[in-house]
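A.B. asks: Build me a structure from this.
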Amino acid sequence: MIKERFKNGGNWVTLVGFCISLAVVLTLLLSYALFPIDAAFYQVRHLYPISAGALYQNYVELMTYLQFPWIDKLVLTNFPVSASGALHFADVKKLFILAWLLLIVTAPFAIRFLHRLKVKKQNYRLLWAAQVGLVVPIVIALVASINFDQFFVTFHQLFFRNQDWLFDPATDPIILVLPEEFFMHCFILAFVLFEGMMLIGIIKARRSLKQLR
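C.D. replies: So this is what the prediction gives:
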């Protein structure tokens, strides 16, 4: 009995980890399309003399470094990187790789668990977890929308052990072309993706309940 409960709890933890990591990884991938749009809209090239093509190349170089564990040094073609800047990006790299690892590890277990629920016609069990998963991010989003600047600062204080994320444009001009709005849009994108998964879970659960009735 205890073993079964432990296994059941592990399935739900794995599913949550899968949904969170999938939302993060999809956001990372979609940011390749989002960045040039924000860069053009907020006219960041007025702050640093660089062509649109070169700017995007540097963004790809940055994201490649952040997501590939075998690349151990950050080198940007058109931007210098200070020691503190490199240290911060190294910390970000750890979080991004952690998201990828979490997705890779949890995916087979989460998919198997979801498949088992479907086969046993127990998708209704998704309802409570999906409802909680729907509400909690909304509360966080409401708090963030009140003062995104403070939310942004608090987020960095929680996930980073130092103040290296406070970039000096004089030594790390890359920060000039990464507007705060871009990060905000990435947060929104991750939120929408996660909420979409929760809505899918709720829909499947309610359909399952209708079939039982």
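
A.B. asks: contacts, neighbours, all on C-alpha from now
C.D. replies: Noted.

A.B. asks: Give me the nearest residue to the most centrally placed residue in the chain, chain neighbours excluded.
C.D. replies: A centroid search over the chain (CA atoms, centre = their mean) returns Val24, at 2.5 Å, as the residue closest to the centre. Nearest non-adjacent residue to Val24, counting by CA to CA, 6 or more residues apart in numbering: Ala190, 6.0 Å away.

A.B. asks: Buried residues, the one helix or strand the one you found maps to. List them.
C.D. replies: Here Ala190 sits within helix 180-212, counting by DSSP states H and E. Neighbour-count burial for helix 180-212 flags 182, 184-187, 189-195, 197-199, 201-206, 208-209 (criterion: 16 or more other CA atoms under 10 Å).

A.B. asks: run this one through as well so I can compare:
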Amino acid sequence: MLLEDYKGLIYYLQNPFVEKLKFNNFIMSKEGEFHFYEVKKIFLGIYLIVILSIIIFFIYSLIKKYNKEKNDMLKLFNKGANILITIFTILLIAIYTDFSKAFVIFHKIFFNNDYWIFDEKTDPIIKVLPEEVFKLYAIIIVVLLIIFIIVYKVLYYKSKKRSITK
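C.D. replies: Here you go, the predicted structure:
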């Protein structure tokens, strides 16, 4: 019952071809439905940015390879990784220190309304998606991103060291 609606929510948020969110076991207000639509736009925007970035990276790499030029993209990624580690570490500290405040600031940055403030009478889904769930999601996402960046940096420095010793 609950898992069915949760899977439906995730499917709705991640699939650009699903136009309407419908819960089988929960009522939903128009404001709640609109908030989930706004969240969906953010998810799809992130996916689009990732896909376009990958395409641009491959096109750039192919052009460099075709012109027999040195591809300095790894250096650029390393600088970006330094910035991201700083940002994600600050985020992790903010989440750990006062998640409620960070949660409110996040919503004020990404949403121009208060539809994210659910009333459990009109949007009972909030009873099973309390703030603590989002705190756990945020910690997992930020920690995984930091780990991926650290792995990238380790591989970057290993490849750099290998190219110096050759």
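
A.B. asks: Once they're superposed, tell me the TM-score.
C.D. replies: Remark: TM-score between the superposed chains equals 0.83 [TM-score structural alignment, normalised by the length of structure 2]; 159 aligned residues with a CA RMSD of 2.4 Å.

A.B. asks: rewinding a little: now do the helix holding Ala190 of structure 1: which elements does it pack against?
C.D. replies: helix 2-41, helix 126-146 (3 or more CA pairs under 8 Å, 6 or more residues apart in numbering; DSSP states H and E).

A.B. asks: quick one, that helix and helix 126-146 angle?
C.D. replies: Angle, helix 180-212 of structure 1 to helix 126-146, by axes from the mean of the first three to the mean of the last three CA atoms, to 10 degrees: 160 degrees.

A.B. asks: Report the angle between helix 180-212 of structure 1 and helix 2-41.
C.D. replies: In terms of direction (the same axes, to 10 degrees), helix 180-212 of structure 1 departs from helix 2-41 by 140 degrees.

A.B. asks: so what's Ser70 of structure 2 up against?
C.D. replies: Check again: residue 70 of structure 2 is Lys, not Ser. Lys64 (CA atoms under 8 Å, 6 or more residues apart in numbering).

A.B. asks: distance of it from Ser61 of structure 2?
C.D. replies: Lys70 of structure 2 sits 9 Å away from Ser61 of structure 2, going by CA to CA, to the nearest Å.

A.B. asks: Using the three-state scheme, assign Cys115 of structure 2.
C.D. replies: Just to correct that, residue 115 of structure 2 is Tyr rather than Cys. coil (DSSP: H, G, I helix; E, B strand; the rest coil).

A.B. asks: Need the counterpart of it in structure 1.
C.D. replies: Tyr115 of structure 2 maps onto Asp164 in structure 1, with residues paired by TM-score structural alignment.

A.B. asks: just checking, its match touches Gly85?
C.D. replies: Yes. If you go by CA atoms under 8 Å, Asp164 of structure 1 and Gly85 touch, sitting 6.3 Å apart.
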